[in-house]
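Colleague: What shape does this take:
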Amino acid sequence: MNDDISGRGDPLKSLKLLWEGNEPPKRGPRPKVELMALVRAAIDIADAEGLSAVSTRRVAEKVGISPMSFYTYIPGKAELLDLMLDTVSGIEIGDVPEFDPREWRANIKLMATGLRDFYLRHPWVLDLASHRPVLGPGTMSSYEFALRVVDGLGLTPVEMDLVVTTISAFTIGAARPQAQARKVRDATGLSDNDWWFTIEPYLQTVDYSPYPVAQRIGPIVGELYGLGDADMAFKFGIERLLDGFAVLIERKGKA
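Modeller: Sure thing, here's the model as predicted:
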């Protein structure tokens, strides 16, 4: 079974730890470290080495406790993943700002760009399979931020949530290949340009006549940005989403 699944552990234990933390012992010595020290240590390991490097032993050693002591704080790795995901989601939010609805396009761009940057700073979040949300304070701060971006536009509650969901899905889709490109570059030692130069001589010998549209478009695109300009694609996609939202918002204003 894949361990890298958020929500595989006991959801109530995860929620209790996120909202209440560890209860101090009624007797005996106080804990050597804070609960969040363990969670942040795990996040640091994942940021530096990837999710596969995170283990309860590694985390315990990083904060200076014995591996068995880890379980007096967190039931296991499954719950640790929940805590990591929620905590990292809220680390960079801070105080949720107010947004001017008149600047909704700029607000959505700000949210989408910030979300993409978040995934590129913490690419392991993209690798962490998650379907059931970890509804801790970090996740709620992120959701509050996103909803405020689209508040005051005349949308229904469901439409507000769907706009946020659409932006999030697009941003994940834009960030994932960029994160994967970095991973491939690090694993192979080849830049995208080096890879192209390696295969280009052979590609020049291939008959592309069965693919006339690809033959016409491919060289133009390849000369412009090779394997793809991530920033160009991201900006293009956001603008098209905004154009679509503009139709919805204008329609709601006339209703």
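
Colleague: make it CA atoms for all contacts and neighbour counts henceforth
Modeller: OK.

Colleague: which strands and helices sit next to the longest helix that the chain contains?
Modeller: In the chain, with assignment by DSSP state H, the single longest helix is helix 157-188. Helix 157-188 sits against helix 104-121, helix 137-149, helix 230-254, with contacts defined as 3 or more C-alpha pairs under 8 Å, 6 or more residues apart in numbering; DSSP states H and E.

Colleague: Tabulate those helices in JSON lines, adding columns for mean neighbour count and distance to residue 13.
Modeller: Converted to JSON lines, the helices and strands packed on helix 157-188 look like this (neighbours: other C-alpha atoms under 10 Å; distance: least, C-alpha to C-alpha, whole Å):
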{"stretch": "helix 104-121", "mean neighbour count": "18", "distance to residue 13": "26"}
{"stretch": "helix 137-149", "mean neighbour count": "19", "distance to residue 13": "15"}
{"stretch": "helix 230-254", "mean neighbour count": "13", "distance to residue 13": "38"}
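
Colleague: this one next, for a side-by-side:
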Amino acid sequence: MTTEYSGSGDLHRSLELLWRRGERPTRGPKPGLTLDKIIIAAIEVADAEGLEALSMRKVAAKLGVGTMSLYRYVPGKSELLDLMLDHVVKIPGELSAEGSQHWRAFLEADARGHWQLCLDHQWYPFVDQTRPLLGPNGLRGVEYAVGQLSATGLSDQELIMLISVVSNFVEATARTYISELQAEKRTGVSNDEFWAAQEPVLVEAMNSGEFPTMAQLSEDTFWFTHEQVFEFGLQRLLDGFEAFIESR
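Modeller: Down below sits the predicted model:
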């Protein structure tokens, strides 16, 4: 899988488009075509076929327009990706309208929303956002999170690190889950079939006496879902942060 990077195109043009400064096409507008329609169509292509399949040609075909007409609105795929990333992180209206929550309740809800975002847009957690390009939706999300966490008494740096740690956990766990789903699709071998094929060798290894600790594990030791891993990890992370906050 080829890694895509945020902010890898024309930074100035991406920022102009993200913040809707100078978004008009450079030549005469095509009736019915807008930047938002292009972004939504691109997301639909990526959701259905993966980010590697995304191209200006496929987006244009989905919109029923010529490929060159898209370039009057957005310079290329890299800048379009920046717009897609900011579009999918938009805070739901009902969430942004809520008042202040206890910090733990907020982080639980926010992490689960982030988890669902990754499952709905399975290309999203695979984009390298080490150098994120902050658009209005992304910045509103940070603004909202900092506001919800301000009562913790943490320093400004600690608040941002807390948000980053939880976000990194969610996306890393989602990548593992999605990679497994993609492996099943790519190989035609289900996860159950994959492990069943290894069972005879593993049983022999457990009976060899070389792995006595593992041989004593219960049969259902590894029978858990990725959702269970996510919930377990999230709660343990929050337990740790709760102890840290209460110690201040």
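
Colleague: List the TM-score for the superposed pair.
Modeller: After superposition, the two chains reach a TM-score of 0.88 (TM-score structural alignment, normalised by the length of the second structure), with 245 aligned residues with a C-alpha RMSD of 2.3 Å.

Colleague: what's the neighbour count on the residue lying closest to residue 50 of the first structure once chain neighbours are set aside?
Modeller: With sequence-adjacent residues excluded and distances taken as C-alpha to C-alpha, 6 or more residues apart in numbering, residue 50 of the first structure is closest to residue 124, at 5.8 Å. Other residues near residue 124 of the first structure number 21, with proximity taken as other C-alpha atoms under 10 Å.

Colleague: quick one, what contacts residue 124 of the first structure?
Modeller: Contact partners of residue 124 of the first structure, counting by C-alpha atoms under 8 Å, 6 or more residues apart in numbering, are 46-47, 50-51.

Colleague: Residue 160 of the first structure versus that one, what's the distance?
Modeller: Taking C-alpha to C-alpha, to the nearest Å as the measure, residue 124 of the first structure falls 28 Å from residue 160 of the first structure.

Colleague: Who are the contact partners of the residue nearest the centre of the second structure?
Modeller: Nearest to the geometric centre of the second structure sits residue 125, at 3.5 Å (C-alpha atoms, centre = their mean). Neighbour list for residue 125 of the second structure: 118, 171-172, 174-175 [criterion: C-alpha under 8 Å, 6+ apart].

Colleague: Shared with the first structure, which of those residues?
Modeller: Contacts conserved in the first structure for those, counting by both residues aligned by TM-score structural alignment, their matches' C-alpha atoms under 8 Å: 118, 171, 175.

Colleague: Between which two of the contacts of residue 124 of the first structure is the distance greatest?
Modeller: Among these, the pair separated by the greatest distance (C-alpha to C-alpha) is 47 and 51, at 7.8 Å.

Colleague: Between these two, point out the one with more neighbours.
Modeller: residue 51 (21 against 18).

Colleague: show me what contacts the more buried one?
Modeller: Counting by C-alpha under 8 Å, 6+ apart, residue 51 of the first structure has contacts 4, 45, 124, 127-128.

Colleague: quick one: which of the residues you listed sit in strands?
Modeller: Of the positions in the contacts of residue 51 of the first structure, not one sits in strands, assigned by DSSP state E.

Colleague: Which one of the residues you listed is nearest to residue 206 of the first structure?
Modeller: Among those, residue 127 lies closest to residue 206 of the first structure (C-alpha to C-alpha), at 35.7 Å.

Colleague: how many neighbours does that closest one have?
Modeller: Residue 127 of the first structure has 14 nearby residues by other C-alpha under 10 Å.

Colleague: distance of it from residue 192 of the first structure?
Modeller: Here residue 127 of the first structure is placed at a distance of 22 Å from residue 192 of the first structure (C-alpha to C-alpha).
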